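heads up, no residue letters with this:
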């Protein structure tokens, strides 16, 4: 009852967003799919003190403290998917599992770019992954969401929610039109651990290959499920340590000194 105002606002935003539903439209060879999560996020932003002032700073701090609990429930849900879907994962071929190594590309590309743009410890949260819900939970547990790493992961999470679905929808269409990849491979690549991004990409591919629509959806869903499950362990054991190591190397190259103080590795 302490945060009844926050809960009521969230419930209202969910109802409005779900009533709007999925909206899709074509741009050139691509199909853009807008999902309810995007509407809820945009409406939530305008609730902030700088805009409509529906919520105050205390409400925002209270809401941020509830993110960890919400994500804990989501991770529990991911855990329940492992057992029942294990036969499907094994039947999906090793390609679906090996593709998880492609997630490390965000580290090698994102860390140098982030440091070049002037980010410090925010780089760790922003560049270790594409920053979806499991990654937000990981950074929140490891560093805290009120830390520099937390600001980095939340910044990419919000940007991904707003622009990610649009980018994935267009990118999938252009990749299918101009690159020599099989539609199944593109469907697998769409599963990066984000339901909205995967749906946008699969929607575009299904429009371009209607005779393969069911198979494309199946490969996209299986790939997305794997990214949500074993992608988290990939981040824990490989991506996050690699990001920390690369951060120190690139920081030294740019500034000529080791990161110290609040910029040093924790």
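Sure thing, it's come through. None of these values were measured; they are calculated from a predicted model. Numbering: from 1, shown residues only.

CA atoms for contacts and neighbours, from now on please.
Fine.

for the lengthiest helix in the chain, packing partners?
Assignment by DSSP state H gives helix 57-91 as the longest helix of the chain. Secondary-structure packing of helix 57-91 (3 or more C-alpha pairs under 8 Å, 6 or more residues apart in numbering; DSSP states H and E): helix 133-142, helix 213-234.

now do it against helix 213-234, angle only.
In terms of direction (axes from the mean of the first three to the mean of the last three C-alpha atoms, to 10 degrees), helix 57-91 departs from helix 213-234 by 110 degrees.

how about the helix or strand that helix 57-91 is followed by: buried residues?
Counting by DSSP states H and E, the element after helix 57-91 in chain order, helix or strand, is helix 94-98. By 16 or more other C-alpha atoms under 10 Å, the buried positions in helix 94-98 come out as 96-97.

beyond helix 94-98, next helix or strand please.
Assignment by DSSP H and E places the next element after helix 94-98 at helix 105-116.

that next one: how far from the chain's middle?
In terms of C-alpha atoms, centre = their mean, to the nearest Å, the centre of helix 105-116 is found 16 Å from the chain centre.

second one coming, line it up with the first:
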């Protein structure tokens, strides 16, 4: 591990974090709902712009700070940086543990819905020309637990790692916007706000924060804290139960379907 690359990466990440936090959370009312732009979204955009191949390719000074070595190292640092997020989930759940127990098995059974991404997304990925990247990109919605599984099993710099990181970044960029609008509109379905709050916990801290934040603004003030507690609990349990569902169900199923579908749907490359 290059010491210079580590120092450069940490300094750049720290500067981007400070700028993103100074921008803060922005809300845009579009009539049918509210789009929530979180600091994490701004941080990801800034990170993309300064990497080689984007804005960093055009600015000579940036190329000296962020190069291929730093980009390769960033994948490893992602795994480390996600650890404090799990601690934060615990601080949100603890004070509301009684309400969590009252929710019963609903929070545990919701993980089965995560398997739907395989059947919907894998054929599309193969038609687009992805190979083993499609496995990493489609065996889940590719959040923190998925990064850990792929990183340990295949390596974050593998084809599968490229797929899971690609979906992770796209989810951060567009998923937060989509789910913040969905959180505002979901009450019109007639479902109970607590059930909708559970649905926001799909294993993504950014998506959960955006959708539950929009949902909590749309319910009565008395329900606001409970909605956020259910959302945080659901998200935490998805990270726990989802880890095993992804490891023992989703990933083997995706590999099996890949072997069956790739010869039929996959594009042949010379």
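Received it, and whenever you're ready, just let me know what you need. Since we're looking at a predicted model, the values are computed, not measured.

that older thread, columns distance to residue 28 of structure 1 and mean neighbour count on top of the helices and strands packed on helix 57-91 of structure 1, output as TSV?
Putting the helices and strands packed on helix 57-91 of structure 1 into TSV (distance: least, C-alpha to C-alpha, whole Å; neighbours: other C-alpha atoms under 10 Å) gives the following:
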stretch	distance to residue 28 of structure 1	mean neighbour count
helix 133-142	31	22
helix 213-234	20	21
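
tabulate those (a markdown table), appending distance to residue 59 of structure 1.
A markdown table is the format used below for the helices and strands packed on helix 57-91 of structure 1 (distance: least, C-alpha to C-alpha, whole Å):
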| stretch | distance to residue 59 of structure 1 |
| --- | --- |
| helix 133-142 | 19 |
| helix 213-234 | 30 |
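
which one of those lies closest to residue 45 of structure 1?
Nearest of the helices and strands packed on helix 57-91 of structure 1 to residue 45 of structure 1, taken as C-alpha to C-alpha: helix 133-142 at 18.1 Å.

how big's the offset between whichever helix or strand comes after that closest one and structure 2?
As assigned by DSSP H and E, the chain's next helix or strand after helix 133-142 of structure 1 is helix 148-159. Here the mean offset of helix 148-159 of structure 1 against structure 2 after fitting is 0.7 Å, by mean C-alpha distance after the TM-score superposition for structure 1.

for helix 148-159 of structure 1, grab the matching residue range in structure 2.
On the basis of TM-score structural alignment, helix 148-159 of structure 1 is assigned to residues 159-170 in structure 2.

buried ones in the matching stretch?
In stretch 159-170 of structure 2, counting by 16+ other C-alpha under 10 Å, buried: 159-169.

also stretch 78-86 of structure 2?
So for stretch 78-86 of structure 2, nothing qualifies as buried (16+ other C-alpha under 10 Å).

what's the closest non-adjacent residue to residue 5 of structure 2?
Nearest non-adjacent residue to residue 5 of structure 2, counting by C-alpha to C-alpha, 6 or more residues apart in numbering: residue 70, 5.4 Å away.

what is the aligned counterpart of that neighbour in structure 1?
Aligned partner of residue 70 of structure 2 by TM-score structural alignment: residue 59.

that match contacts residue 6, doesn't it?
Yes: contact criterion C-alpha atoms under 8 Å: residue 59 of structure 1 and residue 6 qualify, at 6.6 Å.

now residue 218 of structure 2. Nearest residue, chain neighbours left out?
Here the residue nearest residue 218 of structure 2, using C-alpha to C-alpha, 6+ apart, is residue 184, at 6.5 Å.

what do we get in structure 1 for the one you found?
Residue 184 of structure 2 maps onto residue 173 in structure 1, by TM-score structural alignment.

swap in residue 48 of structure 2?
In structure 1, residue 48 of structure 2 lands on residue 45 (TM-score structural alignment).

buried residues in the helix or strand encompassing that match?
Using DSSP H and E, the element containing residue 45 of structure 1 is helix 36-46. Neighbour counts using 16+ other C-alpha under 10 Å place 36-41 of helix 36-46 of structure 1 among the buried residues.

biggest separation within these, which pair?
Between any two of the buried residues of helix 36-46 of structure 1 (C-alpha to C-alpha), the greatest distance is 8.7 Å, for 36 and 41.

residue 129 of structure 1: how many residues sit nearby?
Residues contacting residue 129 of structure 1 under the criterion other C-alpha atoms under 10 Å number 27.

show me what it aligns to in structure 2.
Checking TM-score structural alignment: residue 129 of structure 1 goes with residue 140.

helix or strand for its match, which one?
Assigned by DSSP H and E, residue 140 of structure 2 falls outside every helix and strand.

and what of residue 196 of structure 1?
Going by DSSP H and E, residue 196 of structure 1 is part of helix 195-208.

ok, now residue 183 of structure 2?
Assigned by DSSP H and E, residue 183 of structure 2 falls in helix 176-185.

what angle separates that helix from helix 39-50?
Using the same axes, to 10 degrees: helix 176-185 of structure 2 against helix 39-50 is 160 degrees.

right, and residue 157 of structure 2 touches residue 71 too?
No: using C-alpha under 8 Å, residue 157 of structure 2 is not in contact with residue 71; the gap is 10.4 Å.

which residues are in contact with both of those two?
By C-alpha atoms under 8 Å, 6 or more residues apart in numbering, residue 157 of structure 2 and residue 71 have no common neighbours.

contacts only, for the spatially most central residue of structure 1.
With distances taken as C-alpha atoms, centre = their mean, structure 1 has residue 132 as the residue nearest its mean C-alpha position (2.6 Å). Taking C-alpha under 8 Å, 6+ apart, we find residue 132 of structure 1 in contact with 157, 193-194.

which one of those is nearest residue 232 of structure 1?
residue 193 (9.3 Å).

can you find the partner of the closest one in structure 2?
Match for residue 193 of structure 1 (TM-score structural alignment): residue 203.

helix or strand: which one has its match?
Going by DSSP H and E, residue 203 of structure 2 is not in any helix or strand.

and for it, the neighbour number?
Neighbours of residue 203 of structure 2 (other C-alpha under 10 Å): 28.

what of residue 77 of structure 1?
Around residue 77 of structure 1 there are 11 residues (other C-alpha under 10 Å).

next, the distance between the ends of stretch 185-199 of structure 1.
Its first and final residues considered, stretch 185-199 of structure 1 spans 15 Å by C-alpha to C-alpha, to the nearest Å.

how distant is it from the center of its chain?
11 Å.

ok, residues contacting it?
So stretch 185-199 of structure 1 is contacted by 33, 35, 37, 96, 99, 103, 130, 132, 161, 164-166, 168-169, 172, 175-176, 201-202, 205, 216-217, 219-228, 231 (C-alpha under 8 Å, 6+ apart).
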